[in-house]
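In: generate a structure from the sequence data that follows.
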Amino acid sequence: MQQAKFDVRRFVSSDPSKCTGCGLCEYVCALEKERFLLNPLRSRIRVVRLTSFLNIAMTCRFCEDAPCVKTCSRKALKQSEKGGVLIVDEDKCDSCGWCVQACPYGGIVLHPEKKTVVACDLCGGEPKCVEFCPEEALELVTDDAVSQKTLISAVEKLLSETERLTNLIMKRALTDIFAEAEERAKRLGQKLEALNEREMKLQLDLRNKGKRINE
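Out: Modelled structure (predicted):
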């Protein structure tokens, strides 16, 4: 049996049957990694809105035989032994974008200003995107097969969910639909409040750090 390349491989997996496409994971990722910039273009996780009912969040999976690393002609990418997290040598990266094209999961992107590539690093083991997802559509998994089963299950659920909603509309049971929407909006609102508190805490920490430097 071939020995695993990394000690523990974990990555963020998305359940499309739960994902509403709200994009909160993108905002909290940008806030955490870029400090105070709530810009989804700075995010290491991307929400792909396939249809009105089917959304999926994509991020780095720390592949054991990573095509992004193999395709980099300048050897600007390597992986840590702990989990295979991508390490970028910004001095070597020339923003050619070959690694972006090579990734089958859309998990590596070019930074809009630095023009070097960035990818998920799991926030040190506790991904903020998982913590802040209002529908609990994101989770840490260790196996591609688990993620694949979740995707297949989501597609199956999509068919039954479409049928359920169609029946509710045909029966004019709009109260039930609105009640579900209100519950989702409530959960999203709670996470937005938590995100605002997180932003204020980061700002306070930065101010305190600046004061200590000036003292």
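
In: CA atoms for contacts and neighbours, from now on please.
Out: Noted.

In: which residues touch the nearest residue to T71 once chain neighbours are set aside?
Out: Once flanking residues are discounted, T71 sits nearest to C99: 6.0 Å by Cα to Cα, 6 or more residues apart in numbering. Contacts for C99 (Cα atoms under 8 Å, 6 or more residues apart in numbering) come out as P67, C68, V69, T71, C72, I108.

In: one more to line up against the first:
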Amino acid sequence: MIRTLIVDDDSLVRLALADILQDADGITVTAEAADGAEAVELARSHRIDVALMDIRMPRMDGIAATRSLRALADPPQVVVLTTFDLDQYVYDALSAGASGFLLKDTEPEEIIRAVRVVAEGQAMLHPAAARRLIDRYHHTAPRQAPAARSRVGRLTPRETEVLGLLAGGASNAEIAAGLRMRESTVKAHVSRILATLEVGNRVQAALCARDAGLVV
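Out: Purely as a prediction, here's the structure:
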């Protein structure tokens, strides 16, 4: 069962999201919070697998809350769910450790899929957010390339292969099939890759790989 936390200062939005998630097999709404500070408190007292996080909230906004949640000893995955698709929100959310970025007008089925995808340690982005990341990559990659190449250079050859496929959007199952290894072995490689690259999730690892020129 995937335990979720809904974080939004609009009670009607929380109610709508709770209705969507409670109807989905294998997902339960464990807690709801009206702001980021409350979300962090709840995550400390409840076991949360995935947090659906608004951005603009009182006391503590969604970016700061995401950063705090991801710093916990047993951190939940975070999907930022907002009405705004401004560039800076996308970058800040992913830099804070979010594994997903969706708009609130996303279809319910896609929200459910996002919860399941990030619960597996993978990533899911709204197409507009993905487009902005690609555009930002082309703009900033030359400046970031030396540092990214240095970090990627610490990986073993096998880890580099896994990273290349991950950065290309492959799931753990697809990487396992492509490299003829068990999915559990892929998960172990991914964990070591994240630690070596000093990043918090697959999205950040993929961006590092692109900055290093491992994929285009």
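
In: for the two chains, what TM-score is obtained?
Out: The TM-score (TM-score structural alignment, normalised by the length of structure 1) is 0.25; 89 aligned residues with a Cα RMSD of 5.5 Å.

In: circling back: which of the contacts of C99 of structure 1 has the most neighbours?
Out: In terms of neighbours by other Cα atoms under 10 Å, the contacts of C99 of structure 1 top out with I108 at 26 neighbours.

In: give me the number of residues near the nearest residue to that one once chain neighbours are set aside?
Out: Once flanking residues are discounted, I108 of structure 1 sits nearest to A119: 4.9 Å by Cα to Cα, 6+ apart. A119 of structure 1: 22 surrounding residues under other Cα under 10 Å.

In: please apply the same query to I213 of structure 1.
Out: Count around I213 of structure 1 with other Cα under 10 Å applied: 8.

In: and it, which helix or strand is it part of?
Out: Secondary-structure element containing I213 of structure 1, defined by DSSP states H and E: helix 174-214.

In: and the nearest residue to A129 of structure 2 once chain neighbours are set aside, what is it in contact with?
Out: Excluding the flanking residues, the one nearest A129 of structure 2 by Cα to Cα, 6+ apart is V90, at 6.3 Å. With contact set as Cα under 8 Å, 6+ apart, V90 of structure 2 has these partners: F101, A129, R132, L133.

In: just these: which are in helices?
Out: A129, R132, L133 (DSSP state H).

In: ranking by neighbours, what's the top pick from those residues?
Out: A129 (21 neighbours).

In: touching, it and F101? I think so.
Out: Yes. Judged on Cα atoms under 8 Å, A129 of structure 2 makes contact with F101 at a distance of 7.0 Å.

In: buried residues, the helix or strand where Y27 of structure 1 lies. List them.
Out: Y27 of structure 1 belongs to helix 24-34 when elements are defined using DSSP H and E. Of all the residues in helix 24-34 of structure 1, those buried under the rule 16 or more other Cα atoms under 10 Å are L24, C25, E26, Y27, V28, C29, A30, L31, E32.

In: and these as JSON lines, adding distance to R184 of structure 1?
Out: Shown next, in JSON lines, are the buried residues of helix 24-34 of structure 1 (distance: Cα to Cα, whole Å):
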{"residue": "L24", "distance to R184 of structure 1": "13"}
{"residue": "C25", "distance to R184 of structure 1": "15"}
{"residue": "E26", "distance to R184 of structure 1": "18"}
{"residue": "Y27", "distance to R184 of structure 1": "18"}
{"residue": "V28", "distance to R184 of structure 1": "18"}
{"residue": "C29", "distance to R184 of structure 1": "21"}
{"residue": "A30", "distance to R184 of structure 1": "23"}
{"residue": "L31", "distance to R184 of structure 1": "23"}
{"residue": "E32", "distance to R184 of structure 1": "24"}
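
In: what distance do you get for G189 of structure 1 to E163 of structure 1?
Out: G189 of structure 1 is 28 Å from E163 of structure 1, where distance means Cα to Cα, to the nearest Å.

In: give me the neighbour count for the residue lying closest to A96 of structure 2 once chain neighbours are set aside.
Out: Take A96 of structure 2 and drop its neighbours on the chain: the residue closest to it by Cα to Cα, 6+ apart is R67, 4.7 Å away. R67 of structure 2 is flanked by 20 other residues according to other Cα under 10 Å.

In: and what of H138 of structure 2?
Out: Neighbour number of H138 of structure 2 under other Cα under 10 Å is 12.

In: now do the residue nearest to A129 of structure 2 against C208 of structure 2, distance only.
Out: Counting by Cα to Cα, the gap from V90 of structure 2 to C208 of structure 2 is 16 Å.
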